[in-house]
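*Asks:* sequence? don't have it. structure:
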């Protein structure tokens, strides 16, 4: 038994599962959907984990987690917001992460895409659209030199300097004319990053969608897909219906992913996936999508629908701090030996939030060793003055 706190400070008794769920065997990548897990990074707990200065990573543990995802058939979306881009991970460390992970992907035969953004630009400096484009070009060059495909991440700097839709078409057009391989365009909503309010040149989401689609239509051969992280299933469905044939819609909706990946009625469109929640859900998520390969929609939903409560909890407002719960679950699952994050982000969620994440994950059977997970959770509670 373990006593878990709620927001009122009341302790409730939780009876952890006593034996692990049957392990899911490794498997090949799904055939019917392209699925990426946006992977977290493991901080080095003996070096800089403060909000000040450059983050230090535990490279062995960070790369081992990527091998875990590849082993189960998932692709890895590297150096994305799950890896704390702009929230503890600066560009020089992100560039090293891209180089190391791309090399590891080649050795493991795993699929990888990597985030290219503009976070090397000084936050306090006035920049122009040309500066933003040059920053993107620098990062795209690193991704391509590493042998990976790029995810063109939404840019805080571009959101700050763009005067309207034409600025987005100009910057993205300049980039797409020179990319070596088709890229994924990323629309990250303000619920994940308030600095991205009004991206694509308008706070009117219909107008913003039109601008994004215009960028795709201008360069359809250079766009592999569009990753949509708006937490609005209806808007994502409408967007994917308007994408040109051959351009994927990658769901980034961590609230509605089962229905969006499953897709519409036979013959309709579906979403592929690039999801932060597939970091802790890697093996069951890959197993579920392989059920779709076999045409078993019922089994797919039976496996994934129960995970939504955990996902919605991890991504509750402010959603950008979901990374804290993701790393907690990695620690409890034995993928790393500590609950410490770059930039001090392990303090970004309350203890009751973390306790509920543990309880939900335990109920799903996500922990390979439930007794170890319980012992680790009890140690965390003890640090906070609770006798569990």
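*Replies:* Ah, there it is. Everything numeric here is computed off the predicted structure, so don't read it as measured data.
*Asks:* Only C-alpha atoms from now on, for both contacts and neighbour counts.
*Replies:* Fine.
*Asks:* Break down the stretch 101-250 of the chain into its helices, ranges please.
*Replies:* Listed in chain order, the helices found in the stretch 101-250 of the chain under DSSP state H, counting those that start in this stretch are 129-145, 156-161, 165-176, 205-218, 233-242.
*Asks:* Let me have these in a markdown table, extended by mean neighbour count and distance to residue 260.
*Replies:* Formatted as a markdown table, the helices of the stretch 101-250 of the chain follow (neighbours: other Cα atoms under 10 Å; distance: least, Cα to Cα, whole Å):
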| stretch | mean neighbour count | distance to residue 260 |
| --- | --- | --- |
| helix 129-145 | 19 | 29 |
| helix 156-161 | 20 | 27 |
| helix 165-176 | 18 | 27 |
| helix 205-218 | 18 | 18 |
| helix 233-242 | 16 | 7 |
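*Asks:* need those helices in JSON lines with distance to residue 190, can you?
*Replies:* Shown next, in JSON lines, are the helices of the stretch 101-250 of the chain (distance: least, Cα to Cα, whole Å):
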{"stretch": "helix 129-145", "distance to residue 190": "19"}
{"stretch": "helix 156-161", "distance to residue 190": "11"}
{"stretch": "helix 165-176", "distance to residue 190": "17"}
{"stretch": "helix 205-218", "distance to residue 190": "12"}
{"stretch": "helix 233-242", "distance to residue 190": "15"}
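*Asks:* Just give the number of residues close to residue 106.
*Replies:* Using other Cα atoms under 10 Å, residue 106 has 13 neighbouring residues.
*Asks:* Residue 106 is nearest to which of the helices of the stretch 101-250 of the chain?
*Replies:* Ranking those by proximity to residue 106 (Cα to Cα) places helix 129-145 first, at 13.3 Å.
*Asks:* by contact count, what packs against the closest one?
*Replies:* Packing partners of helix 129-145 (3 or more Cα pairs under 8 Å, 6 or more residues apart in numbering; DSSP states H and E): helix 91-108, strand 112-116, strand 149-152, helix 156-161, helix 165-176.
*Asks:* ok, second structure coming up, stack it against the first:
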């Protein structure tokens, strides 16, 4: 039996074996599911605060192959990849190029974030500059054969004077896109700089503007991703979408019920929590593919406590817990993040994340995970 791990909240005895899941499996059919994947830092590159991101490309791509092997799509260069929180546009562009090529090589589904983060954050740009920045990134995504995800833009939030400016910028971009895109509404709990997006702090008014963009260009919108952690609002928006436009839940608090759906529809998924839950999430959706909603909920409902813990306020630092779990699971050799973000969560928070994940059986090698957690506790917390 594995020896107890001395967590700050008390000794914890790890489980002896991981959760047993079927290997591989048929393609997912009832839902389109993306995991927003993290990047693996290169801990031996000499870079300082504010410097360019140092990425371990092979480990980063290996993790994407892991997700694809289970039948999940990869949502690339999104906030889970520390976009705007350590990963700048130069690094994101290289990530899109490399992941796009890897997806083609293995036949994996991929969509990539398109934004405006090449613009300086120290000034307010013009709408023309915002539009041009979006176009540059859209061109790169399409040149690399990946589906674009039009991300919410901090620069547009600074430049826009009201809803009409959002309508104009998005209308131009949708006319420019060669294929249907995914629109992403990221709430201020994930990025405070996006407060009042779509031209209003009133969510009802913002929702109306968001839906107007889609209604005017339904043929250019594959789907929408809503990351507001508000299940009722997502359901309301989902029911008001034009026929053929998908809703991809980005709600890391209510995803089982939103994916399961109701008599009037359901959500697909594009989730950061599906980074650590990848194999389990894919298996759950395959169960749902058979029509077994109860079986699907029985698999995913117990994971919500872990997700709510990782995404607790300040929500934008959830990436730290995601990378911790990837390290503990053996997907990478270290717990270092670009921009030094491994320091963004407290030791008790990380210890609780380990305990919840181990209780779910997420670690392929529980002994390795326990050893690494002990090491982290000793290094960061000393001996007690």
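*Replies:* Received, thanks. Predicted, not measured: the structure shown is a model, and the values here were computed from it.
*Asks:* Any chance of TSV for the helices and strands packed on helix 129-145 of structure 1, columns distance to residue 263 of structure 1?
*Replies:* Putting those into TSV (distance: least, Cα to Cα, whole Å) gives the following:
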stretch	distance to residue 263 of structure 1
helix 91-108	29
strand 112-116	23
strand 149-152	23
helix 156-161	31
helix 165-176	29
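*Asks:* ok, back up a step: residue 289 of structure 1 is nearest to which of the helices of the stretch 101-250 of structure 1?
*Replies:* Closest among these, using Cα to Cα: helix 233-242, at 18.8 Å.
*Asks:* does residue 331 of structure 2 sit in a helix or strand, and which one?
*Replies:* Assigned by DSSP states H and E, residue 331 of structure 2 falls within no helix or strand.
*Asks:* Enumerate every residue touching the alignment partner in structure 1 of it.
*Replies:* Counting by TM-score structural alignment, residue 331 of structure 2 corresponds to residue 335 in structure 1. Residue 335 of structure 1 is in contact with 61, 65, counting by Cα atoms under 8 Å, 6 or more residues apart in numbering.
*Asks:* ok, how many other residues are close to the aligned partner of residue 315 of structure 2 in structure 1?
*Replies:* Aligned by TM-score structural alignment, residue 315 of structure 2 pairs with residue 319 of structure 1. When counting by other Cα under 10 Å, one arrives at 16 neighbours for residue 319 of structure 1.
*Asks:* Surely residue 319 of structure 1 touches residue 191?
*Replies:* Yes - using Cα atoms under 8 Å, residue 319 of structure 1 is in contact with residue 191, at 6.0 Å.
*Asks:* Find the nearest non-adjacent residue to the residue positioned nearest the centre of structure 1, please.
*Replies:* The centroid of structure 1 falls nearest to residue 276 when counting by Cα atoms, centre = their mean (2.7 Å). Leaving aside its sequence neighbours, residue 276 of structure 1 sits nearest to residue 38 (Cα to Cα, 6 or more residues apart in numbering; 4.7 Å).
*Asks:* contacting residues for the one you found?
*Replies:* Taking Cα under 8 Å, 6+ apart as the criterion, residue 38 of structure 1 is in contact with 76-83, 274-279.
*Asks:* Then residue 273 of structure 2?
*Replies:* Residue 273 of structure 2 is in contact with 35-36, 252, 307, 322, counting by Cα under 8 Å, 6+ apart.
*Asks:* ok, now residue 265 of structure 2?
*Replies:* Per Cα under 8 Å, 6+ apart, neighbours of residue 265 of structure 2: 238-239.
*Asks:* corresponding residue for it in structure 1?
*Replies:* In structure 1, the residue matched to residue 265 of structure 2 (TM-score structural alignment) is residue 269.
*Asks:* From residue 175 of structure 1, how far off is that match?
*Replies:* Residue 269 of structure 1 is 28 Å from residue 175 of structure 1, where distance means Cα to Cα, to the nearest Å.
*Asks:* Pretty sure residue 339 of structure 2 sits against residue 88.
*Replies:* No - at 10.3 Å, residue 339 of structure 2 does not count as touching residue 88 under the criterion of Cα under 8 Å.
*Asks:* Name the residues contacting each of these two.
*Replies:* Joint contacts of residue 339 of structure 2 and residue 88 (Cα under 8 Å, 6+ apart) are residue 53.
*Asks:* distance of residue 49 of structure 2 from residue 85 of structure 2?
*Replies:* Distance of residue 49 of structure 2 to residue 85 of structure 2, computed by Cα to Cα: 11 Å.
*Asks:* Between the two, which has more neighbouring residues?
*Replies:* More crowded of residue 49 of structure 2 and residue 85, by other Cα under 10 Å: residue 85, with 19 against 10.
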